[in-house]
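Enquirer: Predicted model, plus sequence, below.
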Amino acid sequence: MSTRTPQRVALVGGGSGGIGQAVVHRLAADGYAVAVHYAGNQSTADGMVAAILAKGGHAIAVGGDIADETAMEAAFDAVEEAFGGIDVVVNTAGIMALGPIADYDLDAFDRIIRTNVRGTFVISQQAARRVRPGGAIINFSTSVTRAQFPGYGPYAASKAAVEGLTLILARELRGKDITANTVAPGPTATPLFLHGKDEQTIANLAQAVPLERLGRPDDIAETVAFLAGPARWVNGQTLYTNGGLA
């Protein structure tokens, strides 16, 4: 791996997952050095790194539980050691388990809160301390916070917390020339979204969008690339990237 410092450096939390993969490859294509974060899928992350290096790009893989502050501190350290600093932090990592509020298992709820809320907080805290001036912090919510589909209560609650956290972070970063925004995808064809849904349910969700299709990971990566680079006047916002769902 070349140690030449690229123009900009990005760390993508959950980079080995569906939307995360698209974000990694889009930012790498835009000339970023990319750190691909994984929790349990190191082989996928390593394969992504190898593909980027083969094209002449710059990439490393970093692992760890995003809710573990020690692991994430080490991950940020590794990125800074490899590339000299961090300009963009994107956190796509998250889990989703559906069910009605009245019958929902509280252990499952605790797991969602730990990953989606605490994990986002840990990543955001490190990012607020380390991202260089001119940089961007991009967290992930969901359009279900507005669409309000039954069965999504615990997931939507965790993502509403992410939105609130990120909007306040943007104000706390006053004077540092760092933006903080949230991307809220609609139904997007990823393993996380498709898991446990039958074909009719998936078709109904696709038809609920005025564009009459599910989103693609590349659709979401386009929004991330906008916020990571040219969108310096977009700050403290939640962008609903959902094809007009709600």
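Expert: Done, it's in. Residues are numbered from 1 along each chain as shown.
Enquirer: Every contact and neighbour count from this point should use C-alpha atoms.
Expert: Will do.
Enquirer: residue boundaries of the helices in this protein?
Expert: With DSSP state H as the criterion, the chain has helices at 18-29, 42-54, 69-83, 106-112, 119-130, 144-147, 153-172, 191-194, 199-207, 217-228.
Enquirer: highest average neighbour count across the ones you listed?
Expert: Most buried of the helices of the chain, by mean neighbour count (mean count of other CA atoms under 10 Å): helix 18-29, with a mean of 23.
Enquirer: Can you pull out the residues in contact with it?
Expert: Defining contact as CA atoms under 8 Å, 6 or more residues apart in numbering, one finds that helix 18-29 is touched by 10, 12-15, 33-34, 36, 52, 57-58, 92-93, 190-192, 217-218, 220-222, 224-225.
Enquirer: any chance of the helices of the chain in TSV, plus distance to residue 235?
Expert: Conversion of the helices of the chain to TSV gives the following (distance: least, CA to CA, whole Å):
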stretch	distance to residue 235
helix 18-29	19
helix 42-54	30
helix 69-83	23
helix 106-112	27
helix 119-130	14
helix 144-147	20
helix 153-172	7
helix 191-194	28
helix 199-207	30
helix 217-228	9
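Enquirer: Identify whichever of those helices lies nearest to residue 236.
Expert: Ranking these by proximity to residue 236 (CA to CA) places helix 153-172 first, at 4.7 Å.
Enquirer: Can you check what angle separates the closest one from helix 119-130?
Expert: Angle, helix 153-172 to helix 119-130, by axes from the mean of the first three to the mean of the last three CA atoms, to 10 degrees: 10 degrees.
Enquirer: which helices and strands does helix 153-172 pack with?
Expert: Contact here means 3 or more CA pairs under 8 Å, 6 or more residues apart in numbering; DSSP states H and E; on that basis helix 153-172 packs against helix 106-112, strand 136-140, helix 144-147, strand 179-185.
Enquirer: One more to weigh against that first structure:
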Amino acid sequence: MDYSDPDAFTLPYQLTKQVRRDVYPLLEPTQPGLSAKGKTVLITGVSGGIGKVIAESWATAGTSGIVITGRKVDMLKGVATRLRNLAPPGTKVLAQAADITNEASVAALFAAAKEAVGKVDVLINSAGSLNGGPVGAVDATKFFDDFQVNVLGSYLMTHHFLAQADGVGTVISMTTGAIATVFPGMAGYTASKLALTRIMENLHAEQPGMRVFMLIPGIVQTEMTVDALKPYAKDSAGLSGSWTLFLSTPRAEWMRGGIVSVNWDIEEMEAHKDQIVHDNLLSRAFLNAKLGRDGHPWT
């Protein structure tokens, strides 16, 4: 691998020849095709960089109701103020701190959400944990913190979302391209994200009324970004925000149950939709597609 290449950790996971690293016209949140009017959304991890920008994208797209949660109360209040300024008049905004690894806290969050915005249509599991360190060198409790947030937390959020969804809704869970490889020092993170991916695949198979997607946000400069990847953190958090809007539209229906990356070009994917579906290239695509610098060799 050429580590001097700014795309060194992006190209190995590239399905399309076109690499996207920032919002492009098709994914502008103001674009009518991405309108969130009439939809309510709940986003976790809004204390962090990606979750905050996802929330801003939904507000810009005119969502009818938005619930944001995280652990940093002061930051949530600041984000809520910005969302009210971005969103159309009448948009309902709820900012409530919660510990997603605690079921009582999650239950209280959904009770507050019901009162504030009614039924939640879209759940975005954006909260994440990354505790680095080699296997055996990290305290066991710290190692499994990643599982607590990435697996248990996302499961509890999904469990309570399903309980109020009446069998219909959209669940988008953030995953990582790193589940496709061995990344020394990130075993807890990659293993927990791989476990979450399998849970989401099961949800897709078990509940046909649920629109389930797993989204790779690329490499974004946030507090979670490990030092080794900071030189390669060239992706806009806005891409994740716009992709969550896109995945909530009928145009993304054929991608249901799949793993998709913000770095992939949507129109190129659509041009090869039949092959992607036939060859099952989005189902843990790392096993089914020939990812790389020039994208999958389309036939």
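Expert: All right, it came through fine. As the structure is a prediction and not an experimental result, all values here were calculated from the model.
Enquirer: that older thread, which of the helices of structure 1 sits closest to residue 183 of structure 1?
Expert: Minimum separation from residue 183 of structure 1 across the helices of structure 1 (CA to CA) falls at helix 217-228, 7.5 Å.
Enquirer: what range in structure 2 does the closest one sit on?
Expert: Under TM-score structural alignment, helix 217-228 of structure 1 corresponds to residues 237-248 of structure 2.
Enquirer: for stretch 14-27 of structure 1, same thing?
Expert: With TM-score structural alignment applied, stretch 14-27 of structure 1 matches the range 45-58 in structure 2.
Enquirer: re the thing from before, residue 181 of structure 1: which of the helices of structure 1 is closest?
Expert: Here helix 153-172 is closest among the helices of structure 1 (CA to CA), at 6.2 Å.
Enquirer: Show which residues not belonging to that closest one make contact with it.
Expert: 96-101, 109, 112-113, 116-117, 120-121, 139-142, 144-145, 148, 178-182, 235-238.
Enquirer: and if we set it to 7 Å?
Expert: With CA atoms under 7 Å, 6 or more residues apart in numbering as the test, helix 153-172 of structure 1 has contacts from 96, 101, 109, 112-113, 116-117, 120, 141-142, 144-145, 179-182, 235-238.
Enquirer: From the residues you listed, list the buried ones, please.
Expert: 96, 109, 112-113, 116-117, 120, 141-142, 144-145, 179-182, 235-238 (16 or more other CA atoms under 10 Å).
Enquirer: aligned partner of residue 108 of structure 1 in structure 2?
Expert: Aligning on TM-score structural alignment places residue 108 of structure 1 opposite residue 142 in structure 2.
Enquirer: ditto for residue 83 of structure 1
Expert: When structure 2 is aligned by TM-score structural alignment, the residue opposite residue 83 of structure 1 is residue 117.
Enquirer: what does residue 238 of structure 1 give?
Expert: Using TM-score structural alignment, the partner of residue 238 of structure 1 in structure 2 is residue 259.
Enquirer: Same question for residue 159 of structure 1.
Expert: Match for residue 159 of structure 1 (TM-score structural alignment): residue 193.
Enquirer: For residue 92 of structure 2, see how far away its match is.
Expert: Per CA to CA, to the nearest Å, residue 193 of structure 2 is found 32 Å from residue 92 of structure 2.
Enquirer: Can you tell me, leaving aside adjacent residues, what's nearest to the residue positioned nearest the centre of structure 2?
Expert: Nearest to the geometric centre of structure 2 sits residue 174, at 2.9 Å (CA atoms, centre = their mean). Computed as CA to CA, 6 or more residues apart in numbering, the closest residue to residue 174 of structure 2 that is not its neighbour in sequence is residue 215, at 4.8 Å.
Enquirer: Likewise for residue 221 of structure 1?
Expert: Closest to residue 221 of structure 1 by CA to CA, 6+ apart is residue 23, at 4.6 Å.
Enquirer: Kindly report the same for residue 73 of structure 2.
Expert: Leaving aside its sequence neighbours, residue 73 of structure 2 sits nearest to residue 97 (CA to CA, 6+ apart; 5.8 Å).
Enquirer: Could you tell me how many residues sit around the one you found?
Expert: Around residue 97 of structure 2 there are 23 other residues, counting by other CA atoms under 10 Å.
Enquirer: and it, what is it in contact with?
Expert: Shown in contact with residue 97 of structure 2 (CA under 7 Å, 6+ apart): 69, 70, 71, 72, 73.
Enquirer: Need the counterpart of it in structure 1.
Expert: Aligned counterpart of residue 97 of structure 2 in structure 1: residue 63 (TM-score structural alignment).
Enquirer: can you check residue 175 of structure 2 too?
Expert: Checking TM-score structural alignment: residue 175 of structure 2 goes with residue 141.
Enquirer: so who does that match touch?
Expert: Residue 141 of structure 1 neighbours (CA under 7 Å, 6+ apart): 159, 160, 162, 163, 182, 183, 184.
Enquirer: could I get the residues you listed as TSV with distance to residue 174 of structure 1?
Expert: Formatted as TSV, the contacts of residue 141 of structure 1 follow (distance: CA to CA, whole Å):
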residue	distance to residue 174 of structure 1
159	24
160	23
162	19
163	18
182	17
183	21
184	23
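Enquirer: State the pair within those residues that is farthest apart.
Expert: Among these, 160 and 183 lie farthest apart (CA to CA), at 11.7 Å.
Enquirer: Can you get me a residue count around residue 150 of structure 1?
Expert: The number of residues packed near residue 150 of structure 1 is 11, by other CA under 10 Å.
Enquirer: Can you tell me, leaving aside adjacent residues, what's nearest to it?
Expert: residue 100 (7.0 Å).
Enquirer: cool, and residue 109 of structure 1?
Expert: Distances taken as CA to CA, 6+ apart put residue 154 closest to residue 109 of structure 1, at 6.4 Å, once the chain neighbours are dropped.
Enquirer: again with residue 80 of structure 2
Expert: For residue 80 of structure 2, ignoring the flanking residues on the chain, the nearest one in space by CA to CA, 6+ apart is residue 95 at 6.2 Å.
Enquirer: In contact with the one you found, which residues?
Expert: 67, 68, 69, 76, 77, 80.
Enquirer: From those, pick the one nearest residue 111 of structure 2.
Expert: residue 67 (11.5 Å).
Enquirer: isn't that closest one right up against residue 45?
Expert: No. If you go by CA atoms under 7 Å, residue 67 of structure 2 and residue 45 don't touch, sitting 11.2 Å apart.
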